[in-house]
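Engineer: Show me the folded form of this:
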Amino acid sequence: MDTSDAGRQLIDGRFELVAPLGSGGMGTVWRARDIALHREVALKEVRPPDPATAAAQPGLTDQLRERAVREARALARLAHPHVVTIHHIVEPAAGADGHPWIVMELVQGGSLHDRLVAGPMPPEDVLRLGLDVLSALRAAHAEGVLHRDVKPANVLLRPSGSAVLTDFGIAALHGSTALTSTGVLIGSPEYIAPERVRGEEGLAASDLWSLGMLLYVASEGVHPLRRATSLATVVAVLDEPIPAPVRSGPLGPVLERLLVRDPAVRPDGAQLEQLLRDASTALGAGSGTGGGAAVSMAAPATPAAPAGPAAPGPYGQYGPYGGSYGPPTAPPTPPPFGSPAGSPYAATTAEILATPAPRRRPVLLGAVLAAVLVAAVVGAVRWLPDGGSGKDDAKSPETRTSTAATPSGGTTPGASTPAPKASTPKTGTAPKGSMLTPENIRTALEALKQQTGTTTFVDLKVYDGYVLASIPTAPGAETVDAWQYRDGAAKRTGPDGTVDEEEPLIDMATVNWDALPALLEQSKKDLNVPNPTSRYVIVEPWMMDQVPCMRPYLSDEYGRGGYVLAGIDGKVKKVVAS
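Structural biologist: As a prediction, this is how the structure comes out:
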């Protein structure tokens, strides 16, 4: 760390530390200023754990350093709209003391953790959230990166409402993902997959369990396995029944499929995406008029939250879900998943899920497992920030560092993201068929131009059913708005941050859209995905060289897929297959 003449703390001679956003055993995240590019960033100081732990595991410090740099590089190649952007890595010189610093995008919005302080979310919002986070996880898994700590504190919500996943592999830097030989628990007890607790090597399915638990909490407003202490929570995660959701609507059967303890029978990423989309369709049908509702949205009363507000922790954080960290208020006890009348949405399950409900794993808390847990409890509790009281999200670095700062430099716990100012949509005849055709994309661009006066955007994302765009608020402006084109209407959906001075704006009218059909066909061959079940195209500057590019993303029902990097002329430069 350097100190300038003005007394500023500078990292790599360029990044000025402004204020800590959070800290813990694995490091500190700082709000920082890039004095070269005049922008704010988040700076992750990846330092080793406490000296006693480092001494007990020789070589741990070097392992942490190597893993942090490797995974940050992998994420820097990812360049996904729902993954936090990695700008730069500051590594200590060879043989020198010190630790890496990861320079990341500072997302101008609150975390999902903050949002849930205000209460559970509507099922339609949870489904959208699930698709965003799943998209990020699938892209990361295709690059060989597992997250290991998916939880509300690590999901940021942009002002437009879209989700951004952060802290990939940086929060869980140790090579093990469960209980190590010294009893260290990596990950948050409430969201860790049971196979990781048992010491099995983590898989993509383990991240999907964590996502399922996150969606359950977001929709229901309570954690089904949270107990008074961290150890009790870990035991519950291993084999206690999960109560059926009571307010999740058609998301309920999806959670039932996902939250099974045998990872081999969980849906994979592609199957889960289809289940979530089917649930969204069922929810849309159920909310319309004229009958045909897949499920009644009437739900029992939401379980009462613990009385009184929780005391704020450091940096203005509250305990998850708005309650204090004492023994949780007992929720209603509907039948657990897998019981004969376990789901109030049995009819919907039959409609949404094409395969039978998965079997439940038999009880695993035998004598041998109990002995292992008892042997590990001292180390596990020692590494949990609260010393075993269950306060993991309140004091963990992931909870605080993922909270985006307000313009004044603080956070706003308990406040919902303000609703964006509505913009009168420009409505025309809805295009027929997929938006991923030259004609339909140009129709969308014309509609957006009528509303904004320009086709020069920060980026453009084209899905089969709609188009998303980030557009400067005026020529030469630093501020950016989020726009969407759907069903023939162009509509502003809210603010979307500021223009990145490093990245050039792109005139989307200059993109060779006529080359897109051939590019999609070539992508199917290059990625070995002849029958994609998910596809979309992103147009933005490529992170490595800041040259405008098109990137089609494709995947099929077997989880195969990836993306193709092409110029805006449609010529392929690189193929990244899973």
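
Engineer: CA atoms for contacts and neighbours, from now on please.
Structural biologist: Noted.

Engineer: pretty sure P250 contacts A347?
Structural biologist: No - if you go by CA atoms under 8 Å, P250 and A347 don't touch, sitting 9.8 Å apart.

Engineer: Neighbour count: the two, which is higher?
Structural biologist: Between P250 and A347, counted using other CA atoms under 10 Å, P250 has the larger neighbour count: 32 against 13.

Engineer: Not including adjacent chain positions, what is the nearest residue to V150?
Structural biologist: Closest residue to V150 apart from its sequence neighbours, by CA to CA, 6 or more residues apart in numbering: S210 at 5.6 Å.

Engineer: and the helix or strand containing that neighbour, which residues are buried?
Structural biologist: S210 belongs to helix 204-220 when assigned by DSSP states H and E. Under the neighbour-count criterion of 16 or more other CA atoms under 10 Å, helix 204-220 has 204-220 buried.

Engineer: now stretch 120-133
Structural biologist: 120-121, 123-124, 126-133.

Engineer: What is the nearest of those to I86?
Structural biologist: I86 lies nearest to V133 out of those, by CA to CA, at 17.1 Å.

Engineer: mind listing the strands for the stretch 51-200 of the chain?
Structural biologist: Along the stretch 51-200 of the chain, the segments classed as strands by DSSP state E, counting those that start in this stretch run 86-90, 101-105, 155-157, 163-165.

Engineer: Could I get those strands in JSON lines, plus columns for mean neighbour count?
Structural biologist: Compiled in JSON lines, the strands of the stretch 51-200 of the chain are given as follows (neighbours: other CA atoms under 10 Å):
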{"stretch": "strand 86-90", "mean neighbour count": "18"}
{"stretch": "strand 101-105", "mean neighbour count": "22"}
{"stretch": "strand 155-157", "mean neighbour count": "27"}
{"stretch": "strand 163-165", "mean neighbour count": "26"}
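
Engineer: Of all these, which one is nearest L384?
Structural biologist: Closest of the strands of the stretch 51-200 of the chain to L384 is strand 155-157, at 20.4 Å (criterion: CA to CA).

Engineer: To compare against the first, here's the next sequence to fold:
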Amino acid sequence: METSEAGRQLIDGRFELVAPLGSGGMGTVWRARDIALHREVALKEVRPPDPATAAAQPGLADQLRERAVREARALARLAHPHVVTIHHIVEPAPGTDGHPWIVMELVKGGSLHDRLASGPLPLADVLRLGRDVLSALRAAHAEGVLHRDVKPANVLLRPDGSAVLTDFGIAALHGSTGLTSTGVLIGSPEYIAPERVRGEEGLAASDLWSLGMLLYVAVEGVHPLRRATSLATVVAVLDEPIPAPVRSGPLAPVLERLLVRDPAARPDAEQLEQLLRDASTALTAAPATPAAPPAVGRYGPPTPPPFGPVPHPYAVTAPLPPAAPRRRPVLLGAVLAAVLAAGTVGLVKWLPDGTDPSEGAKGGPGGAGRSASADPAGGQGSPAPSTPGPKAGAKKGATPEGSLLTPANIRTALAALKEQTGTTGFVNLRIYDSYVIAAVPTAPGAKTVDSWQYRDGAVTRTGPAGTVKDRVPLIDMAKVEWDTLPALLEEAGQELGVANPTSRYVIVEPWMMDQSPSMRPYLSDEYGQGGYVLAGTDGKVRKVYRSS
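Structural biologist: Next up is the predicted model:
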């Protein structure tokens, strides 16, 4: 073994190992010094974690070597400020039992996983984080690289707060040979996209689902689908409702659009970037919200599951209801049958280092609608009124005074939206203190939906919002009993124990359980306490959902 003057092990004659930073199933990451360039680096030693693992999985060492080369090539393609920089790869001599070393940038700010152990992030920081990671994913996707394991442990934070995406070791490169055997799924169960569980690979939208789940965890402080076992978590990813976020403010509609189980319904990367920018703008315009308090435990429950996250080895540590299940119990039965038939312990075989809304318009900002032939008020068999198609422009009207969450100001906003879109039969409507967002079919009978925004008296089309889902009615927002809203907000505050909300908004859309038109006020205070109440469009409360 070659050593430095200080008696430390030298790799490739120039990289002096200083101290291990962490280890996992893919090997150990070391803090090291490049004695040729006089700089600190991180070295990833790619080898099976122990002889027992290697003996139990013949060929694992060769697979790890190939993954190391894959990671190096993936990262080498991406010269990007939010992708960890790879400097060099040391490959073992042919015919030897050596293992590769990946030499990369040493990020000194710690990992997002480390940061979240002390509680959720402020919303402004989460929005910045989302834009940084999305920027990295867009660069990767442009080079034909899918990450496939976006999670907090794989996001590092530089001292200036910017995010760096790393661990492309299981990334899929176009034109490269797959590294998993038939039926084996790699990735972290809590952040894996549902279509990947179903066997659909090669979709950039899958990385965006994982990013959406990461942002949910970062701002809410809990993982909405985390269960006691990997198998239970995967089943939840496939079919279980996603609790409504209560701390997300203007990010909530973005999460709702992103965390839908149909990948075709999610916004693409370009649309998502604009949505995040819009949310940042809305946050800046809104009154400041105090930072949320630390959550109990990591991402919620104090007892981590068997595949819980571990500190990242590269770094120096210094209720929105989801899309209605697309797969019914027959799918779950088939999944479990496959597990039993394979004789495996769980549904999938994770990598050794695996660590740890209401549906409506597909990809729309939540809610659902059917074709415009449906009764916009939620009745049966009544055709929607024939209306002209949406106008392309925007018109400035009188600016309402005070919050938009009043009956008079909501009606003013609806009148302005109708003037531009030609209808009040919407897929859904989201009302905040300073702006309103509506999902509107692009024409009578159209399956496509646009997102429209009302702010400061002006109406603007903000972009496509997916497609209308069948068998779910549009809602005629003009027929909602808005005069009941003040009493409903007061009742929600009493039921949720939120006397002085620092975040509040109202969603009007078909309820996912029975598709009946619903009105849902969301409230939270400076301590993150709150939730939402489910009411009919008559303002009568049906159920109360409190945040845990």
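
Engineer: the helices in the stretch 101-250 of the second structure, which residues?
Structural biologist: Remark: helices assigned in the stretch 101-250 of the second structure by DSSP state H, counting those that start in this stretch are 112-116, 123-142, 194-197, 204-220, 230-239.

Engineer: between these, which gets nearest to F426 of the second structure?
Structural biologist: Among those, helix 204-220 sits nearest to F426 of the second structure (CA to CA), with 25.1 Å.

Engineer: how far apart are the closest one and its match in the first structure?
Structural biologist: For helix 204-220 of the second structure, the mean deviation from the first structure after alignment is 0.7 Å (mean CA distance after the TM-score superposition for the first structure).

Engineer: list the contacts for L336 of the second structure?
Structural biologist: Taking CA atoms under 8 Å, 6 or more residues apart in numbering, we find L336 of the second structure in contact with L347.

Engineer: And it? What does it align with in the first structure?
Structural biologist: Matched to the first structure by TM-score structural alignment, L336 of the second structure sits across from A370.

Engineer: And for D262 of the second structure?
Structural biologist: Here D262 of the second structure is matched to D262 in the first structure, going by TM-score structural alignment.

Engineer: what's around P521 of the second structure, how many residues?
Structural biologist: P521 of the second structure - counted by other CA under 10 Å - has 23 other residues nearby.

Engineer: just V537 of the first structure next, same as before
Structural biologist: 21.

Engineer: What of the one 4 residues further on?
Structural biologist: Taking other CA under 10 Å as the neighbour definition, P541 of the first structure ends up with a count of 22.

Engineer: And for R73 of the second structure?
Structural biologist: Around R73 of the second structure there are 16 residues (other CA under 10 Å).

Engineer: And it, how far from A61 of the second structure?
Structural biologist: 19 Å (CA to CA, to the nearest Å).

Engineer: and what of P290 of the second structure?
Structural biologist: Remark: distance between P290 of the second structure and A61 of the second structure (CA to CA) = 49 Å.

Engineer: cool, and I89 of the second structure?
Structural biologist: Per CA to CA, I89 of the second structure is found 17 Å from A61 of the second structure.

Engineer: repeat for A416 of the second structure
Structural biologist: 64 Å.

Engineer: same thing with Q274 of the second structure?
Structural biologist: Taking CA to CA, one finds Q274 of the second structure at 43 Å from A61 of the second structure.

Engineer: So which of those two has more stuff around it?
Structural biologist: The neighbour comparison of Q274 of the second structure against A61 (other CA under 10 Å) goes to A61, with 21 against 15.

Engineer: surely that one meets A54?
Structural biologist: Yes - with contact defined as CA under 8 Å, A61 of the second structure reaches A54; the gap is 6.9 Å.

Engineer: Overlap in contacts, these two.
Structural biologist: In contact with both A61 of the second structure and A54: P48, using CA under 8 Å, 6+ apart.

Engineer: rewinding a little: do I have it right that the residue nearest to V150 of the first structure meets P189?
Structural biologist: No - using CA under 8 Å, S210 of the first structure is not in contact with P189; the gap is 10.2 Å.

Engineer: give the contact list for the residue nearest to the spatial centre of the second structure.
Structural biologist: Central residue of the second structure (CA atoms, centre = their mean): G212, 0.8 Å from the mean position. Residues in contact with G212 of the second structure (CA under 8 Å, 6+ apart) are 255, 258-259.

Engineer: Aligned counterpart of it in the first structure, please.
Structural biologist: With TM-score structural alignment defining the correspondence, G212 of the second structure maps onto G212 in the first structure.

Engineer: Its match and H87 of the first structure: what is the separation?
Structural biologist: 30 Å.

Engineer: And for A136 of the first structure?
Structural biologist: With CA to CA as the criterion, A136 of the first structure and H87 of the first structure are 17 Å apart.

Engineer: same check, this time on T493 of the first structure
Structural biologist: 26 Å.

Engineer: next one: L445 of the first structure
Structural biologist: 29 Å.

Engineer: can you check G366 of the first structure too?
Structural biologist: Counting by CA to CA, the gap from G366 of the first structure to H87 of the first structure is 47 Å.

Engineer: measure stretch 534-546 of the second structure end to end?
Structural biologist: Note: stretch 534-546 of the second structure ends 11 Å apart using CA to CA.

Engineer: Look up the counterpart of stretch 493-507 of the first structure in the second structure, residue range please.
Structural biologist: Going by TM-score structural alignment, stretch 493-507 of the first structure lines up with nothing in the second structure.

Engineer: just stretch 448-455 of the first structure next, same as before
Structural biologist: Stretch 448-455 of the first structure maps onto no residues of the second structure, going by TM-score structural alignment.

Engineer: Could you pull out the strands in the stretch 301-450 of the first structure for me?
Structural biologist: 426-427.

Engineer: Now do the same contact list for R77 of the second structure.
Structural biologist: R77 of the second structure neighbours (CA under 8 Å, 6+ apart): E143.

Engineer: That one matches what in the first structure?
Structural biologist: So, by TM-score structural alignment, R77 of the second structure is matched to R77.

Engineer: Distance check, that match against L565 of the first structure.
Structural biologist: As judged by CA to CA, R77 of the first structure and L565 of the first structure stand 11 Å apart.

Engineer: One more: E105 of the first structure?
Structural biologist: 22 Å.
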